[in-house]
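A.B. asks: No letters, just coordinates:
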C-alpha cells in the first residue's frame, strides 16, 4: 500500500506542477473518505487537479457544470416515462459516479446545492419514493470562484460543514508557472485523439487504503489534542487572552463533525507520510483545511483584519499537545 501511495503522489505532482500542497490534501480527503471544496481564482488548475486524480483511478468520472438554471433532477436523475412499457423507469444522473467534479458549485441555487449535499451526506439519492445507493467510492470535488459575486449563491455555513476539507488555492510561483508553460506545450505537440492516461489503481484499492488509515494507532494524548483544538475554536479566549483583548473573535466554533473530520484526516495524513501511527504534527498539518470553513469570525475580528486562517494559526500555536 505504501508503494501505491507514493505512486499516487508522484503522478499527481507530475500532472499538477507547483501545487504539491493541493495534491497532498486531495489525497488526504480521498483516503479520509470525505469530500473537498476547492476555492481559488480561475485558471489555477482546480479542474485539472480533479481530472488528474480521477485518471489515476480506474473509476467513473463525471464533471457537472453548475449554472443558475440547473434543476435537482439534472444531478440526481429522474423517473422517465417509457412509452414502450407504459411505466416510469429511473434514469441515473451524473451524481451516480465514483468521482464527481462539481464545478462552480456556488452558481447553482439552493435546491440544487442541497441535492448534491444530501448525496454527499447520505451516499444515496431519493427520486420519488425510491432511494438509490451511490458507488462505494463516492468522492466529490467541488470548486468555487471567490472573486465573482454576481449570479452566485454562497453556500450556507451548515452546508459548508458537510465538506471534510476546504482548500484555498493561490497562484503558483514564477518558476512553477514557467514549468507549466513548457509542459502544456509539449503535451499539445504530442497529443493524439486516442490518448488516455493509464490508471494506477482500482476503486477497491482506494477503499482498502481508507480502511488501513482507520486502523492506524492513535494515542489517547493525540485524541485529547484533537478535541482540545476543536474546543479552542468555541472558546478562543482561553488561549488568546492577550490577543483577544476582551473581544469576541469567533462567533461560532467547529462542530463535533469537525472533530471527526480532524481525526480521519490526521490518520490519512500519517498514512501518506508512511507511518502506522498518528502524531500531533499530523493533526496540525491538516487543521487549517479541516477547520477553516467550520468557524465564523466575529465583526471585531474582521474589523481588526484577522482572517479565519489567522485565528486558527494562533490557536494551533497556543493549544499544547498533551
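C.D. replies: Thanks, I have it. This one's a predicted model, so the numbers in the text were calculated from it and none came from an experiment.

A.B. asks: contacts and neighbour counts: CA atoms only from here.
C.D. replies: Will do.

A.B. asks: Return the residues in contact with the residue positioned nearest the centre of the chain.
C.D. replies: Closest residue to the average C-alpha location of the chain: residue 36 at 1.1 Å, with Cα atoms, centre = their mean. Applying Cα atoms under 8 Å, 6 or more residues apart in numbering, one finds that residue 36 lies in contact with 26, 29, 140-142, 163-167.

A.B. asks: switch the cut-off to 7 Å
C.D. replies: The contact partners of residue 36, taken as Cα atoms under 7 Å, 6 or more residues apart in numbering, are 29, 140-142, 163-166.

A.B. asks: Can I get the buried part of these as one PyMOL selection?
C.D. replies: In PyMOL syntax, the buried subset of those is picked out as below (16 or more other Cα atoms under 10 Å):
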select buried, resi 29+140+141+142+163+164+165+166
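
A.B. asks: Residue 308: which of the contacts of residue 36 is nearest?
C.D. replies: Comparing these against residue 308 with Cα to Cα picks out residue 166 as the nearest, at 12.1 Å.

A.B. asks: this is the comparison structure:
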C-alpha cells in the first residue's frame, strides 16, 4: 500500500472541508498521525472525534476499522481466532486463521479506532499495547504479523461517564498521545445541525442548540446532551409541525425536546426532579425569561 501520510496545507484544507470547526484539534491530530503516533481522544460524545478520523482516513485512502470497547472485547476478538470448524477438519494452520479488527487494520495499514477504551478488559488493552509498541503481533500457529506503515491505533473515552468503566492504568496512558476534546461553540454546533438535518430554519436550529447546550450546565444534571440531541430535536420538530399545524411553535419545540433530550441527560443523584421537569424548565427559561423576552410578545 502506498497511501501518503503527508500533511501539506492543501491536504489539510481538503480534510478540514469535511469537519465543522475543530481547526486546532484537527491540526494536532494530523501532526500526530503523520508523525506515526497513536492518539487517545478524551471527551464527551458527539464532539466530532470519529468525524475527524474518518476524514483523515478517507483522504489518505486507508481503512477505518471501528471497534466498540466493552467487556466482550477479549484478546481473541481483537486479534482474531482460528475457524473452529476448519480446525476440526484440518488442524490449526495459518489458512484457517480469521483476522480480528486489530490484525485487519495492521495488514491493511488502516486506523484501528476503539470507542470507549475504558470499557475494555485490562488483558485486551495489554494485547493492544504490545501491537502499538512493536507494530507487530505474534499469533500462535500463524507467526508474526507486521503492520503496514500507515497503521495507527486511535481510541476515545468519556471521562464523565464512570458506569461500566475501568480505571486506565499509567502504563496504558504512557503509550498514547492524549488530546482533550470539548464541546464546540454554539455557532459551530448550529452549523453541524444544519448540515446533518438539511434544515433551513435557522431560528429552530438556534433554539435546539440553545436548549441542548443548557442541559450541560444545569445544576440538577450530572450529564448534558451532545449535539446529537439538537440534531434529533430539529428533525423531529420539523416533522411534528407538519403533523399538527395548529400547535404553536414553542410547544412543538417543547415536545420535540422532551423526546430527543430526555434519554441523553443524566440526573444528579441528589435531584428530586425528573428529566421531563428539567427539560421543561430549560424550555421555559429559553422562551419566556427576560433573556428571551423578544419571544414573550408572541406567546402572551
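C.D. replies: Alright, I've got the coordinates. Everything numeric in this text was worked out from a predicted model, so none of it was measured.

A.B. asks: And the TM-score between these chains?
C.D. replies: Counting by TM-score structural alignment, normalised by the length of structure 2, the TM-score of this superposition works out to 0.58. Behind it: 186 aligned residues with a Cα RMSD of 2.2 Å.

A.B. asks: returning to what we had before: now which residue in structure 2 aligns to the residue nearest to the centre of structure 1?
C.D. replies: Under the alignment defined by TM-score structural alignment, residue 36 of structure 1 is paired with residue 39 of structure 2.

A.B. asks: From residue 118 of structure 2, how far off is its match?
C.D. replies: Counting by Cα to Cα, to the nearest Å, the separation of residue 39 of structure 2 from residue 118 of structure 2 is 14 Å.

A.B. asks: Could you tell me how many residues sit around residue 110 of structure 2?
C.D. replies: Residue 110 of structure 2 is flanked by 26 other residues according to other Cα atoms under 10 Å.

A.B. asks: Residue 64 is in contact with that one, correct?
C.D. replies: Yes: here residue 110 of structure 2 reaches residue 64: they are 5.8 Å apart, a contact under Cα atoms under 7 Å.

A.B. asks: thinking again about what came up before, mind checking which of the contacts of residue 36 of structure 1 are in strands?
C.D. replies: Judged by DSSP state E, the contacts of residue 36 of structure 1 include 140-142, 165-166 as members of strands.

A.B. asks: right, and residue 15 of structure 1 touches residue 51 too?
C.D. replies: No: the pair residue 15 of structure 1 / residue 51 is not scored as a contact, 9.7 Å apart, by Cα under 7 Å.

A.B. asks: a strand runs through residue 107 of structure 2, doesn't it?
C.D. replies: No: membership of residue 107 of structure 2 in a strand is not supported by DSSP: H, G, I helix; E, B strand; the rest coil, which gives helix.

A.B. asks: what does stretch 291-302 of structure 1 correspond to over in structure 2?
C.D. replies: Stretch 291-302 of structure 1 corresponds to no residues in structure 2, going by TM-score structural alignment.

A.B. asks: what about that stretch, how long is it end to end?
C.D. replies: Using Cα to Cα, one end of stretch 291-302 of structure 1 lies 17 Å from the other.

A.B. asks: Next, the buried residues of stretch 112-123 of structure 2.
C.D. replies: Neighbour counts using 16+ other Cα under 10 Å place 112-122 of stretch 112-123 of structure 2 among the buried residues.

A.B. asks: Could you measure from the aligned residue in structure 1 for residue 120 of structure 2 over to residue 115 of structure 1?
C.D. replies: Taking TM-score structural alignment, residue 120 of structure 2 has residue 108 as its aligned residue in structure 1. According to Cα to Cα, residue 108 of structure 1 and residue 115 of structure 1 sit 11 Å apart.

A.B. asks: same question, residue 161 of structure 1
C.D. replies: Distance, residue 161 of structure 1 to residue 115 of structure 1, by Cα to Cα: 15 Å.

A.B. asks: Same drill for the two, tell me which one is more crowded.
C.D. replies: When neighbours are counted by other Cα under 10 Å, residue 161 of structure 1 and residue 115 differ, and residue 161 comes out ahead with 22 against 19.

A.B. asks: residue in structure 2 matching the more buried one?
C.D. replies: So, by TM-score structural alignment, residue 161 of structure 1 is matched to residue 174.

A.B. asks: and the equivalent of residue 72 of structure 2 over in structure 1, what does it touch?
C.D. replies: Structural alignment places residue 72 of structure 2 opposite residue 69 in structure 1 (criterion: TM-score structural alignment). If a contact means Cα under 7 Å, 6+ apart, then residue 69 of structure 1 has no contacts.

A.B. asks: for residue 69 of structure 1, helix, strand, or coil?
C.D. replies: Here residue 69 of structure 1 is recorded as coil under three-state DSSP.

A.B. asks: Please consider this matter closed, and thank you.
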